[in-house]
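Q: here's a sequence, model it:
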Amino acid sequence: MSHFSYKNGALCAENVPLTEIARQFGSPTYVYSKAALVENFSAYANACRENQRDASTALVCYSVKSNSNIAVLDLLSKLGSGFDIVSGGELLRVIAAGGDPSKVIFSGVGKTHEEMKLALSHDILCFNVESTAELHRLNEVAGEMGKQAPVSLRVNPNVDAKTHPYISTGLKENKFGIAYDEALTAYRTAATLPHIRVAGIDCHIGSQLLDDAPLLEALDRLIELVDRLTQEGIVLHHIDIGGGIGITYDKDKPVAIGDYLGRLFAKIDKWRLHQYKGKPIQVMFEPGRSIVGNAGLLLTEVEYLKHGAAKNFAIVNAAMNDLMRPAMYEAWHGVQPVVQRVGEQKTYDIVGPVCESGDWLARERSLAIEQGDLLAIMSAGAYGMTMSSNYNTRGRAAEVMVDGDQVHLIRRRETPGELFALETLLP
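A: Modelled structure (predicted):
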């Protein structure tokens, strides 16, 4: 995380000390680096340009679920990003941020009637359909509106992403997508429906992949299916290979974006030339974590140090409701003191004040800290704020964006009164 570094003994976001951010905005607070976001998105955009001279043949669709703050969406939209959404609410966020609905793809296994109407009314780019039941509902909704719905079928290629089982999405036992063996039949059905326009094919096999081999294996399976569809006169206009490239949390060594896309485009170009008869076909990606994950951290303060016979605890003011990933996945996040302190290091579990034994952010970390010190929970830009909750009637954290030596509040902290403002007493 080169945009978070120590200067004069204090951890900074770009050019701003985190101590100053805590003074202005308190804690817990999510802190994002604009430069890191731009750099991470550009890794995809530049690789697409280098490998696909015509920019219209590739589209990066940022996965909104990873971090949906409208300031983040606005920034990425201005960089040319499309968006991958999984709810009607996310579509409204994209629109509020100035994003272009015609560059939006709508994924997810449980789209409602109202969500379909909303997306059709904004003329989104494509629906990633995940079941034949959804396909028929979408056909009915589009018919009610006098429209044709552009669709890709999300095909489950049964490829093992070799990642955490909770974030693996491409195996037979996962709820996502249409089974590979059933996909051809589903496409034939789609081609007969009057209010469906078959546009492409989609897959997404999982998240936090460090090796691109499973992704390229999934692409091979998609290409086989596209060839069979072409033989039947069903010609597709895009392939969506999904997202999933991981980031460095600890000692992880994810594949470089440019290397992965270079291999992927080489495979597609060879196929397009020989099997697809040179027809133009757009390639889409759905990255999320690899754009925003290492562009953010969670700033928190040590409330108490509790020394016991079996463990030492650093009790901080951030909790599992602020950062769910450790409690949900036993996910590893680096922990750094905001101000480097000279002194004896002790091993601490970093825990929050929520009334659950699962409320921990990090375990067994060697730190020289005192009560009142600030800590940075690193690599928290993805699936931090979007998965947060109000458990224990705790207001969600503030969010700020650092741009050089400027700090912008992009979401203020919630107050307790706001949390029960929608509730009413019995008469």
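
Q: only C-alpha atoms for contact and neighbour calcs from this point on.
A: OK.

Q: what does stretch 253-270 contact?
A: 43-44, 47-48, 51-52, 209-212, 216, 245-248 (Cα atoms under 8 Å, 6 or more residues apart in numbering).

Q: next step: these restricted to helices.
A: 43-44, 47-48, 51, 216 (DSSP state H).

Q: most neighbours among the residues you listed, please name it.
A: C48 (24 neighbours; other Cα atoms under 10 Å).

Q: can you verify my assumption that it contacts F41?
A: No - applying Cα atoms under 8 Å, one finds C48 not in contact with F41, separated by 11.0 Å.

Q: farthest-separated two in the contacts of stretch 253-270?
A: Taking Cα to Cα as the measure, these span a maximum distance of 27.5 Å, between Q52 and T248.

Q: hey, where'd the strands end up in the stretch 201-350 of the chain?
A: Along the stretch 201-350 of the chain, counting by DSSP state E, counting those that start in this stretch, strands occupy 238-240, 282-285, 296-307, 312-316, 335-337, 346-351.

Q: how distant is stretch 291-310 from the center of its chain?
A: 22 Å (Cα atoms, centre = their mean, to the nearest Å).

Q: one more to put side by side:
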Amino acid sequence: DIIRARYRALDTAMDALPHRICYAVKANSTLAILRLLRDLGAGADIVSAGELARVLAAGFPADRIVFSGVGKSAAELTAAVRADLGHVNVESREELELLARIAEREQRRVSIGLRVNPDVTTETHPYISTGKSGIKFGLPIDQVMPAALFVAAHPLLDLGAIAMHLGSQITSVAPYRVGTERLLALLQRLIQSGIRPGAIDVGGGLGIRYADETPLEPARLADVLVPLLAPTGLTVYLEPGRYLVGSAGVLLTSVLYRKHSGGKDFVIVDAGMNDLVRPSHYQAYHEIVELEERGRAAAQVDVVGPVCETGDFLALDRTLPGLEPGDGLAVLGAGAYGFVMASNYNSRPRPAEIIVDEGKWWIARPRETVDALFNTERLVR
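A: Here you go, the predicted model:
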């Protein structure tokens, strides 16, 4: 229900523009989630051949798939060309020239998106800021026109879109305004050179509430984007991920032990950084609540996992009700960048994924078994 409501809110907010919402698969690539979004009418924004295989398996039409990513291999670009995707977002001149050679070898037309680095600063974690100069993402603005002219001159390439992606967990509309204005300035230069792309892609990055953030609501975004983009007459692409699925997921865990050491109280649980790496990797906040409230006195604790790393924690210095072994906890906001970033570190199996929808539930992916961790390995030749 959360995913449906989020999708419809964004779709309705952008209704004044011809638009397409392409779900950022990297946020959560579970097939059941992909199928739900496909049925809602979404396209897919992918960043690897593995994600391409997933979205095709989930039934997304090829022409509704956008292939982004700064490091696509020749094999991945070949797969994209053969699949006849909606467009391939290129992020360097070298990638563009490689894609042209592949198109010539395969004798297939390719729709190109030029992903621009608009040099826009966003107030988010530096690891997920992708629209600022001096980082690996996108074509610098001064390289866009030469790349567009290369596409226009090539007999098998079409300029399907100019695109940007500013980052993730953005809660202010200002970066979208600045980035879109810079894309529009580039668009004007392209049109003056006789080049008119079919779409303009403003990316994703809409943030959600984890703690006390004020999320950027779709209506506020539309208030800025619609007046800017409507005069172009172009189809507008948006690529939300976290916004659609982040608040829809929880991580369930159980308390194993309590421990006092060095003046601190620890609650040791059976989930760790291998299950949800965001707290450790991004110093991200996730609200943690009891599955059953027992009215115990609160205390300040660190909630830590079983992994052999000091950095294995879900919360630090968090005030929580008195917890005892066996208590169940829910870590909220785990629907995005949760399972997709999980690992088998310490040879720990990944958890099951359960879908709950309209009063029903089912196992979308069973809990991994220990045997499955090494059943493809060999001891000797």
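
Q: find me the equivalent region of the helix or strand hosting I21 of structure 2 in structure 1.
A: Taking DSSP states H and E as the criterion, I21 of structure 2 maps to strand 19-24. Alignment of strand 19-24 of structure 2 against structure 1: residues 58-63, by TM-score structural alignment.

Q: next up, the contacts around the closest residue in space to L31 of structure 2 that isn't next to it in sequence.
A: What sits nearest to L31 of structure 2 in space, not counting adjacent residues and going by Cα to Cα, 6 or more residues apart in numbering, is A58, at 5.9 Å. Going by Cα under 8 Å, 6+ apart, A58 of structure 2 touches 31-32, 34-35, 38.

Q: aligned partner of A58 of structure 2 in structure 1?
A: So A58 of structure 2 corresponds to A97, using TM-score structural alignment.

Q: how far away is that match from V72 of structure 1?
A: 9 Å (Cα to Cα, to the nearest Å).

Q: point to the residue nearest the middle of structure 1.
A: S66 (2.7 Å; Cα atoms, centre = their mean).

Q: may I ask you to confirm that that one is in contact with S290?
A: No - in this structure S66 of structure 1 lies outside contact range of S290 using Cα under 8 Å: 9.6 Å.

Q: contact partners for the nearest residue to L11 of structure 1 once chain neighbours are set aside?
A: Excluding the flanking residues, the one nearest L11 of structure 1 by Cα to Cα, 6+ apart is V338, at 4.9 Å. Contacts for V338 of structure 1 (Cα under 8 Å, 6+ apart) come out as 10-11, 18-19, 373-376.

Q: same thing but at 10 Å, please
A: Applying Cα atoms under 10 Å, 6 or more residues apart in numbering to V338 of structure 1 gives the contacts 5-6, 9-12, 17-19, 299-301, 369, 373-377.

Q: now which residue in structure 2 aligns to it?
A: Match for V338 of structure 1 (TM-score structural alignment): L291.

Q: measure that match to L332 of structure 2 for me?
A: Plainly put, L291 of structure 2 is 11 Å away from L332 of structure 2 if you go by Cα to Cα.

Q: same question for M14 of structure 2.
A: Counting by Cα to Cα, the gap from M14 of structure 2 to L332 of structure 2 is 28 Å.
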